[in-house]
Structure formats: C-alpha cells, structure tokens
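Novice: sequence-free structure coming up:
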C-alpha cells in the first residue's frame, strides 16, 4: 500500500513537469508551388508558409540557380500564407532550380526544390503592315516588330514583289521611330501597277516574314498622315506636271507642294514643273513648318500666300472641305486660267496678280457664293466679291449688286465698267491697279473709299455722283486723271492724300468739272480749290 502511494505521487509529479516543457516555438512549414509568368528573362517564384505554435513570421527568401551551380537570393514576403517574388536577369532557354527559405536568429530551414525553364530566344514576331502614303511611283509603309525574339534585330525592311512579272527585291530600313514603329519608303515603282509587300525582320535565330499586303499605284498621291509628302516623293519631286492629292496636308506638305510647282518657301525658283493640281480630297490641317512668308497652316484654310508666286500653275482644284480662302492665297499665279470654288467655302478674299484668270466657277452646292459671267458674287448676287483679272473688254454689273468687296477688281483688264444705280458701297482698293479708262460712279454712292482707284495707270476720266460726301486718302493715287466730274451740290470732304503722289500733277493738268451754280463754292474749298482748272457744267 505504501509503495502504491509513492508511485502515484511520482507519476503526478512527472506529468506536471511534462506540461511545462512542451515546445511553443515550432518551425514553420514551407513549400514551393512552382514558377509562373515565365518569360525569356523573368519568372515569378511562388510558395507557401504555415506558422505553428507561437512562432513569429521569419524572414523569407527564394534561393535559385541554374544548372551551373551558381545561386542567387531574392527577398520574399507572405500574404495570408502565400509567398511570391519576381526575379529578373535570367538567361533564355535555361533550367533553374529554386526553393523557399525561412530564417531567424536561431535557425534556417528550407523547403523542397522545384525547377522551371525560361523561354528560349526565337525569330522575331512581325506586326501589321500598313500603307501610310503612296504616289504614282512610291509608297511609305509602316509596321512594328512586336517581339524581337530576345535577340538583336540584324536586318529589317520590306520585300516588294511586282504582281505582273514576279520580280522581288527588298528595301531595308534602320532604326525605328520614336513611337517604336518602322517606316520604309519604297521608290521606283511603276505607275498603275499592283505590288505585294511583306515586312520582314531577322535576328541570329532566323528571319520572319509578315503577311502580304497588296496595293496598286495610280495617278494620285495619297497621304494618311501629314508631313510626309517630301519623303514620299523622294527623287521624283520634280518629275510631274499633273497630280491629284488626297489626305491630310500640313505646312511641311504645302511647302513641298510649292516646290513641286516651281517656287520655294523663300520665293526662289525650283526645278518643279507641276502645273495642274487637284486637291479635292485633301484636308489642310494645322501643324508643320511655314509654307511661305512665315505663314503656317490652319485647319481647312487656304492661307495668305499659300500658292503665291506659283507662276507656272495653270489649274488648281481646291479641297472639298476648305472653308476660307484668304487674301492673296493665289497671288501672282500668272498662268492660272480658271478657278472653281467648292461647296464648303464660306469666306473668300481675292488674290492679286492672277493675270490669266478669266473665269471663276462655284459649286452649285455652295450656299454662300455664286458665279455669273465668270465673276464671283455672294449667294443673292447683291455683292461682287472677285472679278477675274484676265477677263477683258467691257462689263456691266448685274442690277442686283449693291456693294463691291475689298480688292474685287484688283488688276482687272476691263477698260469700261457700268455700275448699277443701286450700288451704295465699295470696298477699299476695290479697283487697285486695274486698266479702266473711264468710270461713272452711281449717285447713291456716298463715300469713295481708301485706295479705290490707286495705281489705275490708264484712268483718265471719272464721274462722281450727286450724293458723294467723302473722297478718301489715296483714292486716286497714281492715276493720270484728265477730267474729274463732281455732281454734288456741296463740295465733298476731300482727304489731304486723296490724290497721293499724283497731287501736284493732277491739280495742274486735270480739269475739275462742277455744277455751274456751285463753281464759286468749289473754288473756295481748301482742297478742291487747289485745282488750277475748275469749270462749270
């Protein structure tokens, strides 16, 4: 009995001692679950960590290496037991072994190992080939190399095959553009001929040829982006006399077009011989450099001086979507014989120096302008906008006309003009430099505007109507007036520079005709009294 009691006490004491010595800092369980998102040079290593007992999360890292035995480490972090790290700088086509390692200040433990193999290098992968622009004898194409295969591209460009005879050659390009795309100009094509184009790229693993693209050259130059006309034309810049264009054009393209038409941006002559231009399918867009005279393009605007000095140009079809044709856009296009205004135009100011221009036509769909007898009027023919400089002989304005726009008759060749009685307004410089010899101004016209007859070198006789109130500066500057008739009962205001450089000569040689019953009044006027010969009628 005594021995039994002693045994029970010993067992209880042992059990109590065992509970105090159960470990509380157990090692975590580690495992690796494989590598994902594997490329030629990168991979994501994945594993798991499971804590046991009261163990704090240890430091974690993946240890990996290739078959050569070299090992590397990358720190890792746990997220709800999942562990991952992205590793870079791997060698393509190489097998790697890796394991997950946990460590603290007491111990280091490892998981089991796994392997993965990086993707090997390959031939390049080609993107889509597209045509940016093309002309009668050239094209610019664009493509991408979507994957270089992990190797340096040694050569890239485009294979060109003529469909009619099967002849194939390749055009090689060099560096890609800033956007990562490659552009190739293909020249020396035959007009109206079908070609098959294939982009290609090579590296040390081999060559890849992209899908074929067929296109046919024609008579037109087609652009899909602005600023490429000069590079598209290449050595053929001065080869054409007649061309049609389509697509967006900016200042760089217009400067090139001027050069093709025989004149550079600074006004100097080029070898260009383009005399017929069809821009019906062109959109003028802002951007690029100056096309001439420090002028820059605006959307849908034929700007000031855009074709100035293109003296060889015989015909031009304006873009179908242009809304504004600015003053002197066609200045000194001395060979231009006709001009058609498209339906979209809302605002026009004439150009000077178009000496051969005999006719201006307007699209029937235009709601702002109309043509009558080759002259340009507003839609209801109440205003004359532009009288063609090359139109000769006598001319009578329609009776509906009530106003004449600025510069409307500039440089015109007619020698006699009949104005309607209802005309009440004339714009400044309306008859600048024209060849009129005599003109009768209607009675209802009150103001003779600035420079209206300036430099009319043949104008010798002028009749001013009864309601004339003002003769503005330079109205008759440079005119060889011999007879000036004033019908107003009271002397109109005459600006000091109304006769400009011709003042002294006119005051001496020109006869001023005034109403007989107002003769004294005109002679006493400070301006009109300067005439040496004032007579009554």
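Specialist: Perfect, I can see it now. A quick note: this is a predicted structure, and the numbers were derived from the prediction, not measured.
Novice: make it CA atoms for all contacts and neighbour counts henceforth
Specialist: Noted.
Novice: Please name the nearest non-neighbouring residue to residue 256.
Specialist: Counting by C-alpha to C-alpha, 6 or more residues apart in numbering, residue 230 is the residue found nearest to residue 256 once chain neighbours are left out, at 5.8 Å.
Novice: Does the one you found touch residue 249 like I think?
Specialist: No - with contact defined as C-alpha atoms under 8 Å, residue 230 and residue 249 do not form a contacting pair (11.2 Å).
Novice: neighbour count winner among these two?
Specialist: The neighbour comparison of residue 230 against residue 249 (other C-alpha atoms under 10 Å) goes to residue 249, with 28 against 18.
Novice: Surely the more buried one touches residue 284?
Specialist: Yes - with contact defined as C-alpha under 8 Å, residue 249 reaches residue 284; the gap is 5.0 Å.
Novice: by contact count, what packs against the longest helix along the chain?
Specialist: In terms of residue count, the longest helix belonging to the chain (DSSP state H) is helix 2-20. If you count contacts as 3 or more C-alpha pairs under 8 Å, 6 or more residues apart in numbering; DSSP states H and E, helix 2-20 packs onto no helix or strand.
Novice: In contact with residue 185, which residues?
Specialist: 138-141, 171, 231-232 (C-alpha atoms under 8 Å, 6 or more residues apart in numbering).
Novice: ok, so of those residues, who is nearest residue 84?
Specialist: Lowest distance from residue 84 to the contacts of residue 185 (C-alpha to C-alpha) belongs to residue 141, with 44.4 Å.
Novice: hang on, that closest one in a strand?
Specialist: Yes - counting by DSSP: H, G, I helix; E, B strand; the rest coil, residue 141 is located in a strand.
Novice: ok, now how distant is it from residue 246?
Specialist: According to C-alpha to C-alpha, to the nearest Å, residue 141 stands 16 Å off from residue 246.
Novice: what's next to the helix or strand residue 508 falls within, contact-wise?
Specialist: Per DSSP states H and E: residue 508 is located in helix 503-509. By C-alpha under 8 Å, 6+ apart, the residues outside helix 503-509 that reach it are 477, 480-482, 497, 499, 530-533.
Novice: Comparison target below:
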C-alpha cells in the first residue's frame, strides 16, 4: 500500500511539472502571437501601401505630383520616387525620398508643352519594388504671347517712342513685335516693328517718325510667336508742339533737325547730358563732335516742366549734368538762345552757366533756387526776374537781390541807361556790374562795401562812391573804357591793384582831406592817366596831395571850389 501511494505521488508530481510546462509554452506562444501582429491582427512584415496618386498644378512644362504611403506594422519603404513616361520620348524619375510616410509631394519640371504623360510611383523595400496604379495627364499647350499695356516713353511734334513688355512668350520664341498705327477715325493701319531693348526683360521699343503735328493716332502693341498673335489694348496718342520725355536720353531720337518749323522748343519730362548736348547744338553752341551744324536753330526754350537727371554723355565735352542743378557751362555759348524758362525743380544755378550766350535777353530764377552765381559775357541780357515764392532771392527792376534787398546778386549785362540802386542796399557784390552796358549807377549812402571787379569791363561813364565806403577794391574800374568821371567819398582810405587799369578817365574827384593809400599796381598799363586826368581834391588839401608819393604824380591837381 505504501508502495502504491509512493507511485501515485510520483505520477502527480510528473503531471504538475508537465502542466506547468504546457502553461509556460502557452504563455510564450500567446506572447509571440501578440508581438508578431498589429492591432488589427495583421503580421508585422506586410508591405507598405501606395495610394491616392494625384497630379495637379499642371503647366506647360511642370506638374505637382503626390501620393499617400501607408506603412503597415514595421514594414516601410527604404526609397520612394515618382516615374513619368510619355509619348514625347521622355522619361523622368524624381529624386529618391528615404523612408517616406504619409503624403509625399514633389514638383517636376522639364516637361514638354501639349504632351500626354503617364505617372506612377515606386517604393523599394528589401530590393523588392512596389508600384502604384498608373494615371495619365496632359501638359498645357503653348500660347500666343502675353504683352503689357503700351506706354509713351517720349513724344515730339512729329515723332514718338513707345514701350511695352512681352510678359510671357507663351512657350515659343517671339519672332516679331511692334505696333499697329492708324489715324483716329480711319480703319486701315500700318505696322511698325519694334526692337528688343532687353531680352532678359522682354522689353520692346517702337520708334515712330513722320507723324503730323496736332493729330490724333490710335496705336496698339502686338507680338507674334509660332502659336499665334496677341494684340494689346489701343492707346490714343496726340501730337503737339511740345516734346515729352518719360526717361532721359531720348531727345535726339524723336527730335529731328528737319522737323523744327519754328524757333521755339518746349520740353517736359526728364533730361540728362545727352539731351542737353542736343539742345545746345540747336541753340547755336559749338558742335562737340561730328559734322558742323547749320540749323535750323531755336531762340526760345521752355524746360520749366523738366527734371534734370545725372547720366548721359558730357554736354560740352568736359562737364556732366547733376540732378536739379544748372551746372557751369550748361548753356554757355548758346549764341542763338534769346530766352529760357528753367526747370521749376532746380535749386542751384552755378557760376557761368550761361557765359558767352550773347543773345540771351531774359531769364527767370525759379522759386526753388537757393544758390545763384552770375554768368559773364551775357551782353544782351536785359532783365532777370525772380519767381514769386523764392525765399532766398528777390527781383526788382530786372535785377536779382538777396531776400533782404541789401545786396545785388546779379545785374543783367544788357541793362543800359541809368540804374538807381534801392536805398536799402548796403553791399555791392563782386562783379555785380561787371561787363554791363549800364552807363550810370547811383549808389545810396548806406552802401559801405563794394566787392572786387564790381564795375570791371562795364560801359559805366560816371560813378560816385558813397562816403561810407573805406576801401576801393581790386579791379573795381578795370577795363572801363567809357569811364570819364570818378568821385570818391570822404571815408576812402585805400585804392587797390588794377582799379584804374585801362581806363581813360578825365576827372577823379576826392572828398578826403587825407590822401588815401594807393597800391603800386593801381595804374598798371595806364600810366598815361597821370598826364591827362584832372585830380580834384578838397579845399585846402592841394599841397598835401601834391607832396604825396603817388597822388603827387598827377600833372593837374586842383581844389574843389
């Protein structure tokens, strides 16, 4: 019995061990089963899925490609790409995308217009290739060109320059572009070809000549490629007597010499050195290069609506335009020019801007000018007016003064006869009356300073220097060939160099009882003055002057009666 019990206990023990082994194996199997399946019960080694293949944003040469990549479990593509094939003998494989997931998007270029293409996607995993479905699409065909609106760059009485852009060539080379031109009210038109100003920008210019003055024209731009022609919107253009420049440098292109029918030229817009070189030639200035010019010429120039720009060639062979400045020599030696209306935007008129323009009769200083210097040798200039609103200068009787009317800035050379200087003037600037035709100047007692060469080269016949002036500056009467009588006030202390150089004075009257100091060169090139000129001095001071080292050299010295 005891042996039987022992056997039973042994069997039970073996059963328990076997049961535990079976339970353990079941647990391991279940664990392995769960680790080898997804939440949906699928195994982890299933291949990824490519779906939702699409193509959009299709143009003539490009398209946007997309597809969904669904990774299942641990399965994913190592590489992914799109493939395009077509009837146009083309195959394009996009760059590989590593480990794609979700929506994959790329853009492909280099397609041909108007072709049918087939698209599919490929994924590679463990050297196995998975392909998507295939779909077809068409690229857009080429179109006629697309052009911008027409703009007028420059316009003259009988010519115009127009501009437009070829915004798109439509995928084909533009082999012709231009404008259709017809008179307003007419049906037939002529085409005028354009030239490409910039291939990179597709900008075209059309130069139209032989228009009629004061006429209306209808102009339409056009461009042609192998697909077809595009004609832009009509523009109504009217010719006038004036020249309009939307950009500087075009005046010589639209203003032909043989088309000038009168002596007046009006210009608006923008001008640079090229344009002023053209104007100077028309105004009689020496020709810088090329054949001699013999007209026609202009006498009256209106550039009040012009903006002066930098750039272009030198207008006189050595100088260049500067923005909003009448630079030195800009109108120099323009012998045919009689009047000029300057740009309203000008703020500076430099010295000798008009020098040698011997027929210039009138000039107006614009309101914006804050810096002004005179020009020499403008023999016919009779008056210079100053625009109302100018805060720096003032005009009176055709003469330019500073704003406070205390100083003469520019006296016109052609002004003749007698001029009475306003009573508030205290200073006469350097060269203020130089080379002028004025014969007599009456200075107010308030003047205490007269600059160098103030009357040099003028037609002055007589002058009285006020009592408040102490110094007779250098060259004050130099080359005054018509000067006959000079009277110096009581306060004069010195006479500078070249004051009486090349003068034929008959009488010098002094009111100072003490002889002024005289520079050694005061009579340079004019020692004959000592022989024929009468020196008249204050009563009782003749002996003092006669014994003076310089004044005593005069042959004739007498006292004021």
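Specialist: Noted; the coordinates are in hand. Note that the structure is a prediction, hence the values are computed from the model and not measured.
Novice: what's the TM-score here?
Specialist: Aligned and superposed, the two chains score 0.88 in TM-score terms (TM-score structural alignment, normalised by the length of structure 1); 530 aligned residues with a C-alpha RMSD of 3.1 Å.
Novice: Give me the aligned partner of residue 508 of structure 2 over in structure 1.
Specialist: The alignment partner of residue 508 of structure 2 in structure 1, by TM-score structural alignment, is residue 484.
Novice: Report the aligned residue range of structure 2 for stretch 111-122 of structure 1.
Specialist: Under TM-score structural alignment, the match for stretch 111-122 of structure 1 is residues 132-143.
Novice: Check which residues of the matching stretch are buried.
Specialist: 132, 137-140, 142-143 (16 or more other C-alpha atoms under 10 Å).
Novice: Can you give the contact residues for that stretch?
Specialist: 50-51, 53, 55, 58-63, 111-122, 169-172, 227-228.
Novice: Mind checking which of these are buried?
Specialist: The buried subset of those - by 16+ other C-alpha under 10 Å - is 50-51, 53, 55, 58-63, 111-113, 115-117, 119-122, 169-172, 227.
Novice: Quick one: residues contacting whichever residue in structure 1 pairs up with residue 49 of structure 2.
Specialist: In structure 1, the residue paired with residue 49 of structure 2 is residue 29, using TM-score structural alignment. Contact partners of residue 29 of structure 1, counting by C-alpha under 8 Å, 6+ apart, are 49-52, 111.
Novice: Inside strands: which ones of these?
Specialist: 49-50 (DSSP state E).
Novice: returning to that earlier point: what secondary structure does the residue nearest to residue 256 of structure 1 sit in?
Specialist: Once three-state DSSP is applied, residue 230 of structure 1 turns out helix.
Novice: go on, residue 258 of structure 2?
Specialist: In three-state terms, and counting by three-state DSSP, residue 258 of structure 2 is helix.
Novice: Which residues lie in contact with it in this structure?
Specialist: Contacts of residue 258 of structure 2 by C-alpha under 8 Å, 6+ apart are residue 296.
Novice: Can you say which of the contacts of residue 29 of structure 1 are buried?
Specialist: 49, 51, 111.
Novice: quick one: which of these is nearest residue 328 of structure 1?
Specialist: Out of these, the member with the shortest distance to residue 328 of structure 1 (by C-alpha to C-alpha) is residue 49, at 81.0 Å.
Novice: if we can go back for a sec, could you dump the contacts of residue 29 of structure 1 to TSV with distance to residue 290 of structure 1?
Specialist: Shown next, in TSV, are the contacts of residue 29 of structure 1 (distance: C-alpha to C-alpha, whole Å):
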residue	distance to residue 290 of structure 1
49	67
50	71
51	72
52	76
111	70
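Novice: Please, where are all the helices along structure 1?
Specialist: With DSSP H as the criterion, structure 1 has helices spanning 2-20, 229-233, 251-260, 503-509, 519-524.
Novice: wait, which of these is closest to residue 294 of structure 1?
Specialist: Of the helices of structure 1, nearest to residue 294 of structure 1 by C-alpha to C-alpha is helix 251-260, at 10.4 Å.
Novice: Buried residues of that closest one, list them for me.
Specialist: For helix 251-260 of structure 1, by 16+ other C-alpha under 10 Å, it's 251-260.
Novice: of all those residues, which comes closest to residue 190 of structure 1?
Specialist: Nearest to residue 190 of structure 1 among these: residue 260, at 19.9 Å, using C-alpha to C-alpha.
Novice: how about the residue nearest to residue 256 of structure 1, what's its match in structure 2?
Specialist: Checking TM-score structural alignment: residue 230 of structure 1 goes with residue 252.
Novice: Please report how far the match of residue 49 of structure 2 lies from residue 78 of structure 1.
Specialist: Counting by C-alpha to C-alpha, the gap from residue 29 of structure 1 to residue 78 of structure 1 is 13 Å.
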